[in-house]
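Undergrad: sequence and computational prediction follow.
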Amino acid sequence: MSTVEESQSANSQQFAVAEEEEGIRLDKLLAQRIATLSRARIQALIRSGNVTGPGDNAGAADGSYRVKAGDTFTVTLPPPAPAEPQGEKLDLDVVYEDDDVIVIDKPGDMVVHPAPGHADGTLVNALIAHCGESLSGIGGVRRPGIVHRLDKGTSGLLVVAKHDQAHQGLADQFAAHGEDGRMHRAYLALVWGTPLRPRDTIEARLGRSQSNRTKIAVVRGESGRHAVTHYERVHTFPTQAGPVTLLRVMLETGRTHQIRVHLAHVGHPVLGDTTYGSGFKAKAARLGEEAQEALAALDRQALHAAELGFEHPVSGEALMFESEPPEDLQRLLDALERDQTD
């Protein structure tokens, strides 16, 4: 085993290489020894000169350096850079929180990341203020580690990492998209019409629309990115405008706007989706008065991240959370239930 001893600085650690570790890459060795830092973070520390040794050996500045028995390295962890953007005290529905992760039930009108037109009032702003010093620095910056996103207009459950180790652990699970059994995500979507099969899979590649670069579209051939969406019917409302169906949707891949684009592609766009369901405005106008008012009040796509399960990135505990439809979506569901045809 290698030995580890703290230096005089609280932010520095010294590592001596044992015989059985000889030949291991420097960045891999240090990532094994410092569980709270990802390998990418270790590599950044090496590049920035925060890893020194052995002695004056220049190999210490290269993550690919093959360590030798008896080598001693000192790793200095600089304090996290101040958070950007600034934190804002905003209301958050915190479902779960510990020293490593936080699970939020995001309202439909909140943007996750600051962007042009949304410089503040975002989930990131709110998390920086809420978590404060418990954010130990993702990639050296005191910020929340966002590993998945929900579109503005999509409500529901979202997990965020507080430090590098948790960020890497969650990112690995989301990259696998549940194939290894560690992660589970399911959404509720209200769509126009009724899919023919009670459950089905949509497999269609997605890429930027050639006619409108702000939109995602189904693309043919080998262009675009592989995307797979599974769904099952939950309930059908026989409204005055024709059937509206509540679907439970599961993602096998996680592409931008995937659920909305795939459902529109098979002829069942999400209610309230002005980007991918704009052709259904006339149908919306044929709903009963109460349902029309509820859809107008929703003012977003009727899509909700209702189930989220994952393996805790530090403890390994299996966690599962469920979120009921928010008030605006539940009001629409109730109105559709009463909007029966004669």
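TA: Sure thing, it's come through. A quick note: this is a predicted structure, and the numbers were derived from the prediction, not measured.
Undergrad: drop to CA atoms for contacts and neighbour counts, all remaining ones
TA: Noted.
Undergrad: what's the next secondary structure element after the top strand by length along the chain?
TA: If you go by DSSP state E, the chain has its longest strand at strand 228-239. Following strand 228-239 in sequence order, the next helix or strand is strand 242-251 (DSSP states H and E).
Undergrad: so which residues make contact with that following strand?
TA: For strand 242-251, the surrounding residues in contact (Cα atoms under 8 Å, 6 or more residues apart in numbering) are 177, 185-194, 228-238, 259.
Undergrad: what about versus this one:
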Amino acid sequence: MLEEKLNQDILDDDDEQQLYEHWKIVVDAGQAPVRIDKFLAEKNPYQSRNRIQNAADAGFIHVNGKPVKSNYKVRPEDEITLMLDRPKHDTSIVAEDIPLNVVYEDDDVMVVNKEAGMVVHPGAGNFTGTLINAIAYYLRDLKTFDANNPEVGLVHRIDKDTSGLLVVAKTPEAKTSLGKQFFNKTTHRSYNALVWGNMVEDEGRIEGNIARDPKNRLRMKVFSPESGIGKSAVTHYRVIERFGYVTLIECILETGRTHQIRAHMKHIGHPLFADETYGGMEILRGQRSSAYKAFIQNCFKLCPRQALHAKTLGFVHPCTGKQMDFTSEWPADFAALIEKWRGFIKGTTLDTFES
């Protein structure tokens, strides 16, 4: 992707250096004249226009085989390429012998329980050690499965530091069927999360479009549905257990946007506990005592990642038509965190806590 390539260091232009093609796009025949930096920014919403301008000024953006500056006006059927001074990274997926927690498997699908800290799919900065590398090794003897074939494999994703259930399609037919179910929102997924604050309502619905935060492109931001910015997203939540300064909740997704639960909870003032990207690694509720501060730091050490677990997953089997439902237990760090908070509130009246 252009975003991944431009996020690498852009070196000074050198007429003598050899350049390698990393990315290419052909402009539509009906395209109206527009500056190339604006055109590429619209095609790549996760990449800043300033970054694209820097790449063009460094001589790395070419049109029809020649470098252009950022004020170049694209024309119909122009061939735009990103040329960098190093060969393109080999992104083919290599099988790696990595432990894999398989909770269900048949000839068509496989359900795995991903541990926190494992990236789901290779990408910039994480080309090895991912879940798909582990799946490629696990299914290495299955001749019909090729991890590099987009017609099979993972149907959906969860964040690196989120634990829980994922479904893998072992055949193209299974992936097509499961993909339609996710698109039509007929799958069932629920997450358990520990969030900062004593939530006022026992249950609720959060609706708000989600798009990349223009001030911090590593996180997502919620915009009003009327804004026209981002993609629509809906999260339902239900309180499971209250600990005064934090609340254990269940989240059910209507949509599956990037960082959806994390961004929605931040938006309503209840960031996920220990979620550094969204401000949850700060002491947002509680006491000023040194004992309380020490308690929270111990909690962060117990579960040093966002307290979010993909607990249940349900879908219709792509071949049998049978409803398949799976539940996973909390991982050790999440379970220890909850027990820590249960111990903290013993003998404490919840009425004393703030919402």
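TA: That came through fine. The model shown is predicted, which means the values in this text are computed figures rather than measured ones.
Undergrad: related to what we said a few turns ago, so which bits of the longest strand of structure 1 are buried?
TA: By 16 or more other Cα atoms under 10 Å, the buried positions in strand 228-239 of structure 1 come out as 228-233, 236-239.
Undergrad: now swap in stretch 119-126 of structure 2 and tell me
TA: Within stretch 119-126 of structure 2, the residues scored as buried using 16+ other Cα under 10 Å are 119-122.
Undergrad: OK, contacts around residue 4 of structure 2?
TA: So residue 4 of structure 2 contacts 123-124 (Cα under 8 Å, 6+ apart).
Undergrad: corresponding residue for it in structure 1?
TA: Residue 4 of structure 2 maps onto no residue in structure 1, with residues paired by TM-score structural alignment.
Undergrad: same check, this time on residue 95 of structure 2
TA: Using TM-score structural alignment, residue 95 of structure 2 pairs with residue 87 in structure 1.
Undergrad: please look at that match and residue 129 and confirm they touch.
TA: Yes: with contact defined as Cα atoms under 8 Å, residue 87 of structure 1 reaches residue 129; the gap is 4.3 Å.
Undergrad: neighbour count winner among the two?
TA: Between residue 87 of structure 1 and residue 129, counted using other Cα atoms under 10 Å, residue 87 has the larger neighbour count: 21 against 16.
Undergrad: what about the more buried one, distance to residue 227 of structure 1?
TA: Distance of residue 87 of structure 1 to residue 227 of structure 1, computed by Cα to Cα, to the nearest Å: 35 Å.
Undergrad: got it, and residue 4 of structure 1?
TA: Remark: distance between residue 4 of structure 1 and residue 227 of structure 1 (Cα to Cα) = 45 Å.
Undergrad: go on, residue 332 of structure 1?
TA: 29 Å.
Undergrad: any idea which residue is closest to the centre of structure 1?
TA: Structure 1 has residue 148 as the residue nearest its centroid, 0.9 Å off, counting by Cα atoms, centre = their mean.
Undergrad: that one corresponds to which position in structure 2?
TA: Checking TM-score structural alignment: residue 148 of structure 1 goes with residue 156.
Undergrad: its match looks like it's in a helix, true?
TA: No: Residue 156 of structure 2 is assigned coil when assessed by DSSP: H, G, I helix; E, B strand; the rest coil, not a helix.
Undergrad: ok, which stretches of the stretch 51-200 of structure 1 are helices?
TA: Secondary structure of the stretch 51-200 of structure 1 (DSSP state H, counting those that start in this stretch): helices at 123-131, 164-176.
Undergrad: closest to residue 26 of structure 1 out of those helices?
TA: For the helices of the stretch 51-200 of structure 1, proximity to residue 26 of structure 1 was assessed by Cα to Cα; helix 164-176 is nearest, at 18.2 Å.
Undergrad: so the closest one matches what in structure 2?
TA: Using TM-score structural alignment, the match for helix 164-176 of structure 1 in structure 2 runs over residues 172-184.
Undergrad: what about the closest residue to residue 76 of structure 1 other than its chain neighbours, how many residues nearby?
TA: Nearest non-adjacent residue to residue 76 of structure 1, counting by Cα to Cα, 6 or more residues apart in numbering: residue 12, 4.2 Å away. Using other Cα under 10 Å, residue 12 of structure 1 has 16 neighbouring residues.
Undergrad: check residue 268 of structure 2 too.
TA: The tally of other residues near residue 268 of structure 2 (other Cα under 10 Å) stands at 11.
Undergrad: for residue 308 of structure 1, same thing?
TA: With neighbours defined by other Cα under 10 Å, the count for residue 308 of structure 1 comes to 20.
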